[in-house]
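>>> build me a structure from this.
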Amino acid sequence: MLNKITGKQPEESVKSETVPKQLEDIESSIEKIFSVLKGPSLMAEETKDQNEQTQAGGQNQAGSQNQTNSKSQTEGGSQQQEQSGQDTSGQAKTTNQTPDPLQQAALEISQLHNLWNEVMPKINQKGAAKKLIENFSDALNTLTESVTTKDKMKIMMALNALYEKIPDIYALYQTNTSPQIKNIIYFSRSSILFAESKDWEKASAAIKELKSSWAMFNNALEGKQQDDSSKLDLSILELEKVIQEKNTQLVQIKGKITLANIAALEKSLQEAEQSKKQKK
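This is a model prediction of the structure:
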């Protein structure tokens, strides 16, 4: 447990436990919601584009099918063709509309409830404290209620408050990567969101927590993934600088870079762990 609190990596002799897939899916769902709301997400840009293309493609395919059916029905006369042309024009406009991000977020939040329902018994068996389960449930309910405000920033704040509980759940499992990296994600996102809300005092407090968590985690790496860790180290300093300057536009840019560097480091650590397993 001390390793989990300090961020120290577990000894290699300790067998790594498998984290429930539902917990990983909860993380992915949270990132997707941030993405559709155009917020600070760990999702790669190409993944975001693929998701948008998939949604648009599905709608356009439905529109094309409707147009084909309409054309076949208009062969009986020019008047029907004119009417069909008007109909298909309206359909094209409808199918080219961008999906409502708030509706997408609501659907994804509903899925979060299902995933949480599935993972609760698993973490309960791992000895999760009652308070931990209650805190996550309360945060999820608050997130769900926030959607009714239709305020994207309030939704993202509630979403990040939910993500704050993720590290404690990961800490229930003995893995080769400390859950401290989840805290780094949380504090990075907090600093970005507070800066975008012009709450510079809280943004500054969040960046201090980020630097503290990162220093703890970086020391535990003991030189591993040096390139990725150096990039992240420098990007955090750059993010801190623009927060001190109260430059919202640069915070968005530097924040995106910081989150991308965290994602790269996490991926690198996971690949290194997988490589060790294959060699055994």
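
>>> CA atoms for contacts and neighbours, from now on please.
Fine.

>>> for Ala128, helix, strand, or coil?
Classification of Ala128 using DSSP: H, G, I helix; E, B strand; the rest coil returns coil.

>>> can you check Thr177 too?
Quick answer, by three-state DSSP: Thr177 is coil.

>>> just give the number of residues close to it.
21 (other C-alpha atoms under 10 Å).

>>> kindly report the same for Ser230.
14.

>>> quick one: it from Asn218, how far?
9 Å (C-alpha to C-alpha, to the nearest Å).

>>> one more sequence to fold, the one below, so I can look at both together:
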Amino acid sequence: IPLVEAESPKPEETAEKGGEEAGQKGETEKEGGSSNVVLTFEKTILGETIKRELETEAGNGKESKMPDDTEQIWDNIKMTVTKLHGQWNDLEPMLVEKKVFPEAISNFEEALDSLTISITEHDYFGTLTAANELTGRLSKIMPPFADNPLPVATDLKYHLRKILLDVASADYNGAQESLNYMKEQNHTVTGSLQEGEKKAEALRTSLDNLQDALNERNPGLINIKAAIVMEELAGIIKDQQ
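You can find the predicted model right below:
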């Protein structure tokens, strides 16, 4: 399930009353009691990372391009989540038959419902977060249908996106926890591959570079290094297909 992507709000749509600059890091907009993180990456938090993921897994050398019109993006997202509900309706009985843990099934369904609500409300940051949570829950129901290391690689992609989302909300401790987990799982995801040690070293190097960027607390640099890690993970998944 691809993580959906949407454009960030325009500055005039996110600025607080009083003329405070909308682009400042960590600034929030409070309206009707809700709080939304004002996004600081160009166009989207996950844009470059998702682009690398799609291009590497497709392997056709074509550049991925997202629609420019915000309403078109939301319409596409709504159609996608509607299809997901239909697919989930078909998949759920199969998961029960395969004796997947009931908690994993209910957690996925809850994440899908949460994503649907965020999309309905046009909640940009909530949609990105909920969509990523859905991919994280996906890795927990994959084992009966996919050989290792696919479920682990899917889980690592979830944690990589979570790093970017945590950084966007200035939660560097949460980002570090996800990165620590990814480092621990390096050999798990590469051990069964041909040239596994070579791929493990490439992934380890990209994770170390991401760690350096995280230490600098530079969102732009973190975004670039995360995209390289995603390229490595997407390549591992492609090798298994």
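
>>> care to give me the TM-score?
Here the TM-score for the pair of chains, by TM-score structural alignment, normalised by the length of structure 2, is 0.72; 196 aligned residues with a C-alpha RMSD of 2.5 Å.

>>> and the equivalent of Asp171 of structure 2 over in structure 1, how many residues sit next to it?
Using TM-score structural alignment as the criterion, Asp171 of structure 2 maps onto Asp199 of structure 1. Asp199 of structure 1 has 13 neighbours, counted by other C-alpha under 10 Å.

>>> distance of the spatially most central residue of structure 2 from Ala131 of structure 2?
Residue closest to the average C-alpha location in structure 2 (C-alpha atoms, centre = their mean): Arg161, at 3.7 Å. From Arg161 of structure 2 over to Ala131 of structure 2 the distance is 10 Å, taken as C-alpha to C-alpha.

>>> now swap in Ala234 of structure 2 and tell me
18 Å.

>>> of these two, which one has the most company?
Neighbours per residue, other C-alpha under 10 Å: of Ala234 of structure 2 and Ala131, the larger number sits with Ala131, 26 against 22.

>>> contacting residues for Leu207 of structure 2?
Leu179, Met182, Lys183, Val229 (C-alpha atoms under 8 Å, 6 or more residues apart in numbering).

>>> what helix or strand does whichever residue in structure 1 pairs up with it sit in?
Aligning on TM-score structural alignment places Leu207 of structure 2 opposite Ile236 in structure 1. Secondary structure assignment for Ile236 of structure 1, by DSSP states H and E: helix 226-244.

>>> Met156 of structure 1 too?
Taking DSSP H and E as the criterion, Met156 of structure 1 maps to helix 152-163.

>>> whereabouts in structure 2 does that helix align?
Using TM-score structural alignment, helix 152-163 of structure 1 pairs with 124-135 in structure 2.

>>> ok, Lys30 of structure 2 touching Asn36?
Yes: contact criterion C-alpha atoms under 8 Å: Lys30 of structure 2 and Asn36 qualify, at 6.9 Å.

>>> ok, now how distant is the match of Leu207 of structure 2 from Ile169 of structure 1?
From Ile236 of structure 1 to Ile169 of structure 1 the distance is 25 Å (C-alpha to C-alpha).

>>> got the contact list for Ala105 of structure 1?
Ile33, Val36, Leu37, Val147.

>>> let's have these in TSV, adding secondary structure and distance to Gly58 of structure 1.
Output for these, formatted as TSV (DSSP: H, G, I helix; E, B strand; the rest coil; distance: C-alpha to C-alpha, whole Å):
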residue	secondary structure	distance to Gly58 of structure 1
Ile33	helix	20
Val36	helix	17
Leu37	coil	20
Val147	helix	25
